[in-house]
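Enquirer: fold the stuff below for me.
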Amino acid sequence: MKILASGDIHGDISVARKLAEKAEKENVDLVVLCGDITFAERSTENLIGPFVAKGKKVVLIPGNHETIATADFLAEQYGAINLHGYSIKAGDVGLFGAGGANIGLFQLSEDEIYDLLKKSHEKVKDLKTRIMVTHVHPSDTKIEKFTQFFPGSTGIRKAVEAFKPDILLCSHVHEAE
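Expert: Take a look at the predicted model:
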């Protein structure tokens, strides 16, 4: 399975179009959007559309710039899947996730983040490859060296240690660009 993962589009339609072109050029099977698709929920227009127009399957989670309702709306409008608290299977690969962050407009407690990951992991726990999708990064990782403003999530750290995903996809930290 070939995946294009991105996050923090922040309502920039030109970024969505460029990523969709890349997804088509690289012939990816799945596009994963790791939150902050909008900028403070100001616009949802055509942020998923470019991927769908290229025939790409899209899964997404909310970041700290959109609510669960907005992520659900985007998923429903474009035929995407909102992984927040859920999972999908693609052959022997399972993706499970939790959006939001420990700061921002859409804030969750560390326990809520962990519980959502635990719930979503349950249906893919026996698959060969498991990919965890979050918006914020786990605590105590090298990515924290890039930012003084955004601490990692202890709930995600706990989930990584408990579920041992093969891959963790996250975004949130712009300073790492």
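
Enquirer: please make it C-alpha for all contacts and neighbour counts, starting now.
Expert: OK.

Enquirer: what are the ranges of the helices in the protein?
Expert: According to DSSP state H, the chain carries its helices in the segments 13-25, 49-53, 68-78, 110-121, 154-163.

Enquirer: which one of these is the most hemmed in?
Expert: Neighbour counts (mean count of other C-alpha atoms under 10 Å) averaged over each of these peak at helix 110-121, with a mean of 20.

Enquirer: and for comparison, fold this next one:
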Amino acid sequence: MSEAPKTWIAFGDIHQSLKFVDLLPELEKASGVIVTGDLTNHSPAGAVEKVWEAIYSRNPNILAQQGNMDRTNVTEFLKEKNANLHCEFRELEPGIKVMGVGCSIPTPFGTPGEITEEEMAQYLEDTHARLGDYEQLLLVVHDAPFNTSLDVIGNGMHVGSKAVRAFIEKHQPEIVLCGHIHESRGEDSVGKSRIFNPGMASGGGYVLVSIDNGRLDATLKQI
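Expert: Reported below is the predicted structural model:
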């Protein structure tokens, strides 16, 4: 008899809006929670703690990373909780690993968690180099890959990261979770990599990540 699938609930762009956490189905039953970034809005005092408590009260197994709207204190807090995914990785199942890189490339708004394309590329490659052997990879990034349906803003421009796209093209992770561009909720692909942007959490979007009979899969969901 095959084992029951293991599932993770993934979302991002919380921006301190927590009502949706109570509405997420199956959160207690999930193996864990993955947050792609933007837990706060410029990380005022006590903000990341409130976000953490809201999620932790329903599922204590959390992996999360800072987005462009989070200051470095978010990463430090997550490290203290052994939950940081930014420039880190974990093994979800034998042969199946998850790695994360948060932040975003520069925006017109001068947000605190911005890095250059060169830094983004370095973070991605350096983290990947430490992974060791794996059979399947779940990549968690905050910034969306450039020139997909997931990085389009209201005026039709593609504003995602070219470094993220180049990394996906090169390494072809099975599943990619991203966010950052609130208005581009959806699913796309680059090569064999399936890419998901659930949109802003307050809009009710999330991704159900599963491992069933040794295969990594994901589905875009809506509350």
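
Enquirer: still on that earlier bit, redo the helices of the first structure as CSV? Include distance to T38 of the first structure.
Expert: Shown next, in CSV, are these (distance: least, C-alpha to C-alpha, whole Å):
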stretch, distance to T38 of the first structure
helix 13-25, 10
helix 49-53, 13
helix 68-78, 9
helix 110-121, 20
helix 154-163, 22
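
Enquirer: gap between the residue nearest the centre of the first structure and T134 of the first structure?
Expert: When C-alpha atoms, centre = their mean is applied to the first structure, the residue found nearest the centroid is C34 (2.3 Å). Using C-alpha to C-alpha, to the nearest Å, we find C34 of the first structure at a distance of 6 Å from T134 of the first structure.

Enquirer: what does stretch 185-200 of the second structure contact?
Expert: Counting by C-alpha atoms under 8 Å, 6 or more residues apart in numbering, the neighbours of stretch 185-200 of the second structure from elsewhere in the structure are 11-14, 144, 148-150, 168-169, 172-184, 205-207, 220-221.

Enquirer: in the second structure, what residue corresponds to L33 of the first structure?
Expert: Taking TM-score structural alignment as the alignment basis, one finds that L33 of the first structure is matched in the second structure by V35.

Enquirer: so that match touches I55, yeah?
Expert: No: with contacts defined as C-alpha atoms under 8 Å, V35 of the second structure does not count as touching I55, sitting 10.0 Å away.

Enquirer: roughly how far does the equivalent of T127 of the second structure over in the first structure sit from G97 of the first structure?
Expert: For T127 of the second structure, the aligned position in the first structure is occupied by S120, per TM-score structural alignment. S120 of the first structure is 6 Å from G97 of the first structure, where distance means C-alpha to C-alpha.

Enquirer: try L108 of the first structure
Expert: L108 of the first structure is 14 Å from G97 of the first structure, where distance means C-alpha to C-alpha.

Enquirer: the more surrounded of the two?
Expert: More neighbours sit around G97 than around the other of L108 of the first structure and G97, counting by other C-alpha atoms under 10 Å; the figures are 30 against 18.
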